[in-house]
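Enquirer: predicted model, plus sequence, below.
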Amino acid sequence: MNRQSPRGSTAGGGGSGPAGPWDGMSGDGPAPDTGVEALVALAVELLRSAAAARGLSGEAAERQVAETLAFLRRRVAGDYAVDEFGFDPDLTEHVFLPLLRPFYQSWFRVEVRGIEHLPLQGGALVVANHSGTIAFDSLMTQVAVHDEHPNRRHLRMLAADLVFRSPVVGEVARKSGSTLACNPDAERLLGEGHLVGVWPEGFKGIGKPFSERYKLQRFGRGGFVAAALRAQVPIVPCSIVGAEEIYPLLGNLTGLARTFGIPYFPVTPTFPWLGPLGLVPLPSKWIIEFGTPLDTTSYGVQGADDPMLVFDLTDQVRETIQQTLYSLLLQRGSVFF
């Protein structure tokens, strides 16, 4: 079931310098005299070389090495925690998010606006448009919330059941903070004070043809609004420009989609023609804007049981995102610059 491990003592271990995670094994102390120590020393040198290759200063490189070794030590010792939903924040911060940052910082050059609209603490529901054939937009939003928010908060994303039925992908999604897109899970996370992200268009959004780019699909029955009303948390509209162009969807091979049990099998300008290379996203310029929060407290918890209110608030959030998308498209100018 769920594994719980104490965070207890400082994970970095003893020592005053960056080599603290494994004293005497950083390459600065006596020569290693066992195979394990030699392997650790080699790993340290490789980490330093990798940090230097990224253009980090000596001090920054040493800090990166120390953080990496501290992370490895925690994993070996089991000194980390996994919550009831399977979320592993230590793994997310030291493995998952670092893998995404090159896309966020250098490939898509994401510009974030309105991060101040996310609360410093407490629950809020982030509602965003969905697009791009492959759901890079949700991943980049996750990085944006963590890296740009002053409290480096985690965005707990609601995902379709297909994600969790997929081998490897489902396990990674759980460990990085995603959970099933259902009202009970959403309400529980919001009630516990988490930031929760939802993309109500679902597969209709990411699988729509390129000719319909930036035209929002239906937002379903408004279950996300009902969850926010019951938890009495604000709804933050989020508009994402740039994701539509990473894999322009020109066609859908429905026969292959049925064979593989997926909603669509995309045909893009590069896939399947270029094979695996066709999976490399185009380097479009991204803007992610968090809008003014919609307060739900004035409606009370009982508002969740009013279908007309839920419908009206759902339509209001959808219209806010749509109008913001049009505005951002005018501001962006070029697709790639």
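Expert: Ah, there it is.

Enquirer: okay, CA-based contacts and neighbour counts for the rest of this
Expert: Fine.

Enquirer: any idea which helix is longest in this protein?
Expert: Taking DSSP state H as the assignment, the helix of the chain that covers the most residues is helix 307-332.

Enquirer: I'd like the distance from that helix to the chain centre, please.
Expert: 22 Å (CA atoms, centre = their mean, to the nearest Å).

Enquirer: and for stretch 42-58?
Expert: 26 Å.

Enquirer: sorry, back to before: only the buried residues of the longest helix of the chain, if you could.
Expert: 309-311, 313-314, 317-318, 321-322, 324-325, 328-329 (16 or more other CA atoms under 10 Å).

Enquirer: want to compare, so here's the second one:
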Amino acid sequence: MSDVAKVIRLHDVDFEARHSRPPRVWPAGEPALTPVTSLTDRLAEAEAREPKSLGELIRGTVADGVRYTADFARRRLTGDYQIDEFGLDEHLLESVILPILRPLSELWFRVEVSGIENIPEVGGALIVANHAGTVPLDGLMLQLAVHDRHPKQRVLRLLAADLVFETPVIGGLARKAGHTLACPADAERLLRAGEVAGVFPEGYKGIGKPYGDRYKLQRFGRGGFVSAAVRTGVPIIPCSIVGSEEIYPKLADLKPLARLLGIPYFPVTPLFPHLGPLGAIPFPSKWYIEFGEPISTAGYEPADADDPMTMFEVTDQVRETIQGTLYKNLIKRRNPFTG
């Protein structure tokens, strides 16, 4: 290492020592380590932690990958994992599904999350979010955000449409990721079991709306999600997602082709279907996910869940909260792709 490089490295190590390492609080009776005070000692310590060569780094990475793969294969072959009554395979979720999604979230969409503290650490809760994007990637990004940002790494159980589970491969993966049908019975079972469930009340109207209607919330169904929350006494957490509208701007809808294929819509975007498979690459929009303050259902009686007017009022409150937060975050955002 040259003298100039050493000086730069000494500065970096000293800056890291002063600004990046929180002071360690030692429990009573536990001996504290001798502090490293010399910059030379700090440099030696840092160099000792660094790979000596690119080849060593590659060999270490390959070795870690082999060990990880071997452990994963062992658990799958020996049945050392559990599947719950809804089909959640938490080992597969954390070992395969979420790791695949992380580069998309962190490098492509650069998702920023706020309000994660509004999701309880224990007990049931219902997250209600806006839905958009032509292809529902927002559900995947939402599940990843809850898992990775929450201190308890809670698993978000999305309530999805029938079409998701009828689609080959995707349906099976959705079950293994912990998701289930968007029906009151399944919603209540999850919430009573203390799970965090997620719902997109706009449904196909939300993800399939034209680009000109972006960030304008569509009608929220019949309020079934509110009834489930009231019957189980769990809080409702409004969630606003900005960025999903720009990934596949829907310019037109080929309705005859959609009816032929048995799907809700067949979108035409700036890249699809003109570029074929390349048109499936989403635009790298900048995403913001904000979890709002919980709306308590503790003040309602279970019988209130059957009162249409009461459910409409709560539904309207949730919708207005999400819409207001969307507008607030859109005003703060300077550019859809840079934030």
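Expert: Received it, and whenever you're ready, just let me know what you need. Because the structure is predicted, anything quoted here is derived from the model rather than measured.

Enquirer: before we move on, back to that, now tabulate the buried residues of helix 307-332 of the first structure in TSV and tack on distance to Tyr264 of the first structure.
Expert: What follows is those, written out as TSV (distance: CA to CA, whole Å):
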residue	distance to Tyr264 of the first structure
Leu309	34
Val310	30
Phe311	29
Leu313	30
Thr314	26
Val317	27
Arg318	24
Ile321	25
Gln322	24
Thr324	28
Leu325	25
Leu328	28
Leu329	27
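
Enquirer: residue contacts, Gly220 of the first structure?
Expert: Gly220 of the first structure is in contact with 200-201, counting by CA atoms under 8 Å, 6 or more residues apart in numbering.

Enquirer: and it, that's in a strand?
Expert: No: the assignment for Gly220 of the first structure (DSSP: H, G, I helix; E, B strand; the rest coil) gives coil, which keeps it out of a strand.

Enquirer: just the strands in the first structure please.
Expert: Counting by DSSP state E, the first structure has these strands, from start to end: 111-113, 124-128, 155-159, 179-180, 195-198, 235-241, 251-252, 266-267, 287-290.

Enquirer: quick one: contacts of the last one?
Expert: For strand 287-290 of the first structure, the external contacting residues (CA under 8 Å, 6+ apart) are 110-115, 117-118, 141, 236-242, 328, 332.

Enquirer: let's see the PyMOL selection covering just the buried ones among those.
Expert: Of the contacts of strand 287-290 of the first structure, the buried ones go into a single PyMOL selection, burial set by 16+ other CA under 10 Å:
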select buried, resi 110+112+113+115+117+118+141+236+237+238+239+240+241+242+328
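
Enquirer: which other helices and strands contact the longest helix of the first structure?
Expert: helix 223-231, strand 235-241 (3 or more CA pairs under 8 Å, 6 or more residues apart in numbering; DSSP states H and E).

Enquirer: one step back: mind putting the strands of the first structure into TSV with distance to Ser49 of the first structure?
Expert: Putting the strands of the first structure into TSV (distance: least, CA to CA, whole Å) gives the following:
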stretch	distance to Ser49 of the first structure
strand 111-113	30
strand 124-128	39
strand 155-159	32
strand 179-180	37
strand 195-198	37
strand 235-241	36
strand 251-252	44
strand 266-267	39
strand 287-290	33
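
Enquirer: so which of those strands comes closest to Asp137 of the first structure?
Expert: With CA to CA as the criterion, Asp137 of the first structure lies closest to strand 235-241 of the strands of the first structure, at 7.3 Å.

Enquirer: mean shift of that closest one relative to the second structure?
Expert: In the superposition with the second structure, the aligned residues lie an average of 0.2 Å away from strand 235-241 of the first structure, counting by mean CA distance after the TM-score superposition for the first structure.

Enquirer: in the second structure, which residues correspond to that strand?
Expert: Using TM-score structural alignment, strand 235-241 of the first structure lines up with residues 236-242 of the second structure.
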